[in-house]
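Chemist: Here you go, sequence then predicted model.
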Amino acid sequence: MDRIFLDLAPLTIVTLVFFFFAFFFLSKRNKINLPAGSAGWPIIGEMWEYLKAGRRGAPHSFFLKRMASYSPAVFRTKLIGQDMAVFCGPAGNKFLFTNEPKYVGLWLPKHLQKVVIFAIDSSKESVEKEAMELRSNLLPEFLRPEALKEYIPLMDAIAKDHLEEHWAPYKEVKVLLLSKAYSYTFGCNLLISLTDPKQIARMHGPFKEMVTGLSSLPINFPGTPFNRAVKASRIVGADMMAVVKQRRREIKENPETANRTDILGKLLDGSEDDGMVSKRIIGFLLGSYHTLSTAITFTISHIAEYPHVYERVFQEQMEIAKSKAAGEALNWQDIQKMKYSWCVVCESMRLMPPSKGSFRQAITDFTYEGVTIPKGWKTHWTVHTTHRNPKYFPEPDKFDPSRFEGKGPAPYTFVPFGGGPRMCPGREYARLEILSFIHNVVTKFKLSKVDPNEKVIYRNNPFPANGMLIRLEPLGK
């Protein structure tokens, strides 16, 4: 009997110590005034409810329901396996946008790190600092207005070539697939001066596979979309490394002609090795790829769906087209005249946001609206607490570009590009590319939707279930 007691004594002590610390931790935690909400099911939290809302085409319902039940300012949930505080409304957006890095810092879900290993050098002491340096040094030079003005004729030319090859020969086209191809082609041309259609098409395949996997369930088993994305990311990395090394050789052999004024040339002027340069380029491509293609797809969808919208966009764009000499490219002044067209793009992004928002991590305990957000918790701002909220946009499901005329929506209610130090640095670049593409589409075709009731599914971003099939009627025929 004594022997049994001695054998069990260590286990008993460990068990008692465990329960003591668990009790101590929980007692301390219970004293913290956490946001109201629910952690949902063990492990999966409320992820199933969130995904279900997206499959119904109404991801905003997940957030608006909890805002009504718990708090319109901030509520607790558990998504992607993390305790999370969702900051709501314009005040919540403003708080997160303007309090980085005071209270929150960069955070990326672990499963995405398996795919999105690009743009940031994780070996550095401070990923946060390194990311901010990238934004404050390289990107502003590349995306400053003076530089962007020079890109407009290139945008116009690539759009014309794309439409001539991929749209004009057909009576119907799937806009989502073609807008992705266009966005990738333009990115390759602008970032790395790659213009060979065959090479671009070959590199686009694994890139598209990688991006698709970003919005899939993070199940890394053979045959799953996420597993294919992980494998595709390695191919993408190898392809871009080959491009970088080739340019490096060209610069060494003939520095005067090989060091072009694209972003790859600027990166190769620095001290980073070829591996990090290739990651940066992929990161830039990734940052614009699905957001631009989504914005283009749904803008064209709405123009095709509403004849009165098409007519106003058409008239605006035709006035610009008639003012141009034969063969003359679009310029900065032309883009500034596309005021109503940009209102249409903005309303499309309000209803079908190219990006749902992003996550941060609390770097210290802090208080917001009377509740405490513990250090280590994840925070989330999302377009879904404002974009379809009737408090900020009356009749929120109605497509109404006039919302963006005049002063437009109230601050921090329309946030497709985020805000604060992490506001998308390419927002003006996106405006130019989208408008130059729309100009060429509506001055060449009259559009109509083949299926006006095509279902829209949300994952990381919305996408039409069947690719958004559009019927084309060439103008002048």
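Modeler: Looks like it arrived, so ask away. Numbers count the residues shown, from 1 in each chain.
Chemist: switch to C-alpha atoms for all contacts and neighbour counts from now on
Modeler: Fine.
Chemist: Under a three-state scheme, what state does the residue nearest the centre of the chain occupy?
Modeler: When the chain is reduced to its mean C-alpha position, the nearest residue by C-alpha atoms, centre = their mean turns out to be residue 355, at 4.1 Å. Secondary structure for residue 355, judged by DSSP: H, G, I helix; E, B strand; the rest coil, is coil.
Chemist: which residues does it contact?
Modeler: Residues counted as contacts of residue 355 (C-alpha atoms under 8 Å, 6 or more residues apart in numbering) are 291, 383, 416, 460, 461.
Chemist: Just confirm the fourth one contacts residue 215, I think it does.
Modeler: Yes: contact criterion C-alpha atoms under 8 Å: residue 460 and residue 215 qualify, at 5.3 Å.
Chemist: So the residue nearest to the centre of the chain versus residue 209, what's the distance?
Modeler: Going from residue 355 to residue 209 by C-alpha to C-alpha, to the nearest Å gives 18 Å.
Chemist: before we move on, what about residue 3?
Modeler: 62 Å.
Chemist: Check residue 107 too.
Modeler: According to C-alpha to C-alpha, residue 107 stands 24 Å off from residue 209.
Chemist: Okay, helices next: where are they in the stretch 51-200 of the chain?
Modeler: In the stretch 51-200 of the chain, the segments counted as helices under DSSP state H, counting those that start in this stretch are 59-69, 89-98, 110-113, 127-143, 145-166, 175-192, 197-214.
Chemist: Of all the ones you listed, which one comes closest to residue 264?
Modeler: Closest approach to residue 264 among the helices of the stretch 51-200 of the chain is made by helix 175-192 (5.4 Å; C-alpha to C-alpha).
Chemist: Buried residues, that closest one. List them.
Modeler: 175-176, 178-192 (16 or more other C-alpha atoms under 10 Å).
Chemist: Stretch 390-405 too?
Modeler: For stretch 390-405, using 16+ other C-alpha under 10 Å, the buried residues are 392, 393, 396, 399, 400, 401, 403, 404.
Chemist: Please compare the first structure with the one that follows:
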Amino acid sequence: MFVPVLIVCITIILLSIFCLLRRKRQLDPRIRLPPGNRGFPIIGETLAFAKKKVEFFRERHHQYGHIFRTHLFGKPMIRIMGSENLRKVFLGENRIVKSSYPDSVSKLLGPNALTMSHGDDHKQRKQQLLQFFSREFLENHTCVFREVIVQRLEKWCSLPSINLHNECRLLLVELTARFLVNIDLPDATLAEIKKLLDTISNNLFVLPIYIPGTGYYKAFQAKNRVKEIFQETLREGFQTKGLSSVLESFGASFDNLDTDNTETLLDSIFELMWSGSESISTAGFTLVYLLTKQPKYLARLRRDVLMEERHEVEDECLKEAHVKRSYADAIVMETLRLLPPVGGVFREALQDFELEGYTIPKGWTISVSIRETQQNDDSMTSDPMSFCPERWFQKPPNGEPIPYFPFGGGARLCPGNAFAKLVLSILTTELALRCDIEVVKDSELTLWPSAKPVSDFIVSFRHADTTSISHRRQYRRLSNG
């Protein structure tokens, strides 16, 4: 009886000392915390955030400005927006900040994940990964990327209608499995993996309570099922193709599959499937979604691509890869600006530092707002909230660059950004050349945790006007002399 009481007393004393020290620190005149509040004890404002999600951040940014403090997911947190603030944080990696995620995310991905690594370990592993995402790798895979995308577009055109979000997810899960993991999977298996990844995405930012029925439990069960699928696949002999070079850069190996190394391999496959398909599938969906809302941009892109000069390359597929797609690039960039697949990232302060005169205390979590920064900058020549690819051909009136951080920045710039941009560019161009799109059932978007329709967004794909395709073929013949 005495020992438990003593433990409780010691715990209370330690918590009291901690609170007093923190209060003393906050009263230090040199410490100027951003405005905001902590909410309830322990849970902070997590319940309010769970109810309002993205609107929670919008309301507080409107109330407090670029920087405010809160308490989410069990941690004191400071939310920041604004180009200069983001640049300072991104460029301060390993000096004033380090990458940090809520406990639910870090525990789900595991301590050995590339995403969770820091310092020299992260630098070395990222450099190794970038070797496989080289220009040569992308050029060697351009034709097969295009082949998979065209096959999907043809399939969509053959159906009366499709659920656009589901189909875009399936397409990018297939691309990730085939070219980053080097495993071909049947459509039924791809559909199951897509559903499991959706479960993880929907329960990623939650309180880390591992009890049946909680979102955290559901996410872990989904992860384990993804690993089971790939374990079954490996046992059935798909490993005869060998590991992809990208997967090898994650430290994966087929050696001794019956030992503990199997778990390391499966963890590597899961991380690559998750990181390789999650963001890019969201970007692919939002790109097509935005083009259905303003088809004039799709029509203009079709005209531009048909009239652009082709490089004199004998191989027809490589010729496609060398098309100057300036307007296609503008559409991709505008999509990633207006609706970035990752709305924000997390950092932890390694030391006290200042932003806009406020103190960011050591040890606090920093929530870096990418979406709000890109959507609320008044330096652009047109409404920041409008989808306008032409803005990328205009010079901002104040000379400042358009806010653009869809892949993060600094030492933790997303290593797969070139892969993502290539795939999105191919999708954009092939869509313009081959398809007309009609909305059958509309839906608004929700932006948490990433952009997706509130209800089913149903569209009908049809082959583009045959005269356009004939024009395209004729122009190719003329180009070839």
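Modeler: Alright, I've got the coordinates. Quick caveat, the model's predicted, so the values are computed rather than measured.
Chemist: and which of the buried residues of stretch 390-405 of structure 1 is nearest to residue 95 of structure 1?
Modeler: Using C-alpha to C-alpha, residue 392 comes nearest to residue 95 of structure 1 of those, at 17.7 Å.
Chemist: The closest one in helix, strand or coil?
Modeler: Under three-state DSSP, residue 392 of structure 1 falls in the coil class.
Chemist: Is it correct that it is in contact with residue 413?
Modeler: Yes: shown here, residue 392 of structure 1 and residue 413 form a contact pair, counting by C-alpha under 8 Å, at 6.9 Å.
Chemist: shared neighbours of the two, anything?
Modeler: Taking C-alpha under 8 Å, 6+ apart as the contact rule, residue 392 of structure 1 and residue 413 both touch residue 386.
Chemist: Distance check, the residue lying closest to residue 390 of structure 1 once chain neighbours are set aside against residue 356 of structure 1.
Modeler: Nearest residue to residue 390 of structure 1, sequence neighbours excluded (C-alpha to C-alpha, 6 or more residues apart in numbering): residue 396, at 5.5 Å. Per C-alpha to C-alpha, residue 396 of structure 1 is found 17 Å from residue 356 of structure 1.
Chemist: same thing with residue 370 of structure 1?
Modeler: Distance, residue 370 of structure 1 to residue 356 of structure 1, using C-alpha to C-alpha: 26 Å.
Chemist: And those two? Which one has more around it.
Modeler: The residue with more neighbours, out of residue 370 of structure 1 and residue 356, is residue 356; 22 against 10, by other C-alpha atoms under 10 Å.
Chemist: how about that one, what's its partner in structure 2?
Modeler: Using TM-score structural alignment, the partner of residue 356 of structure 1 in structure 2 is residue 343.
Chemist: got a list of what that match touches?
Modeler: 369, 370, 371, 372, 449, 450.
Chemist: so what corresponds to residue 191 of structure 1 in structure 2?
Modeler: In structure 2, residue 191 of structure 1 lands on residue 180 (TM-score structural alignment).
Chemist: My read is that its match contacts residue 246, right?
Modeler: Yes: between residue 180 of structure 2 and residue 246 there is a contact at 5.7 Å, judged by C-alpha under 8 Å.
Chemist: For residue 51 of structure 1, grab the count of nearby residues.
Modeler: 18.
Chemist: Setting aside sequence neighbours, what's the nearest residue to it?
Modeler: Nearest residue to residue 51 of structure 1, sequence neighbours excluded (C-alpha to C-alpha, 6+ apart): residue 459, at 7.3 Å.
Chemist: Tell me how many other residues surround residue 406 of structure 1.
Modeler: With other C-alpha under 10 Å as criterion, residue 406 of structure 1 counts 7.
Chemist: Residue 318 of structure 1: what secondary structure?
Modeler: helix.
Chemist: OK, contacts around it?
Modeler: By C-alpha under 8 Å, 6+ apart, residue 318 of structure 1 lies in contact with residue 443.
Chemist: got the residue ranges for the strands in structure 1?
Modeler: Along structure 1, counting by DSSP state E, strands occupy 74-79, 82-87, 104-106, 172-174, 357-362, 366-368, 371-373, 378-382, 445-449, 456-458, 462-464, 469-474.
Chemist: wait, isn't residue 467 of structure 1 in contact with residue 174?
Modeler: Yes: between residue 467 of structure 1 and residue 174 there is a contact under C-alpha under 8 Å: 5.2 Å.
Chemist: which one's the longest helix in structure 1?
Modeler: helix 274-305 (DSSP state H).
Chemist: mean deviation (superposed) between it and structure 2, please.
Modeler: Compared with structure 2 after fitting, helix 274-305 of structure 1 has a mean deviation of 1.8 Å; criterion: mean C-alpha distance after the TM-score superposition for structure 1.
Chemist: From residue 74 of structure 2, how far off is the closest residue in space to residue 39 of structure 2 that isn't next to it in sequence?
Modeler: The shortest distance from residue 39 of structure 2 to any non-neighbouring residue, by C-alpha to C-alpha, 6+ apart, is to residue 45 (4.8 Å). Residue 45 of structure 2 sits 9 Å away from residue 74 of structure 2 when distances are taken as C-alpha to C-alpha.
Chemist: Compare the two and say which one has the larger neighbour count.
Modeler: Neighbour count, other C-alpha under 10 Å: between residue 45 of structure 2 and residue 74, residue 45 has more, with 20 against 17.
Chemist: quick one, what contacts the more buried one?
Modeler: The contact partners of residue 45 of structure 2, taken as C-alpha under 8 Å, 6+ apart, are 38, 39, 70, 71, 72.
Chemist: Quick one: map it onto structure 1.
Modeler: Under the alignment (TM-score structural alignment), residue 45 of structure 2 maps onto residue 46 of structure 1.
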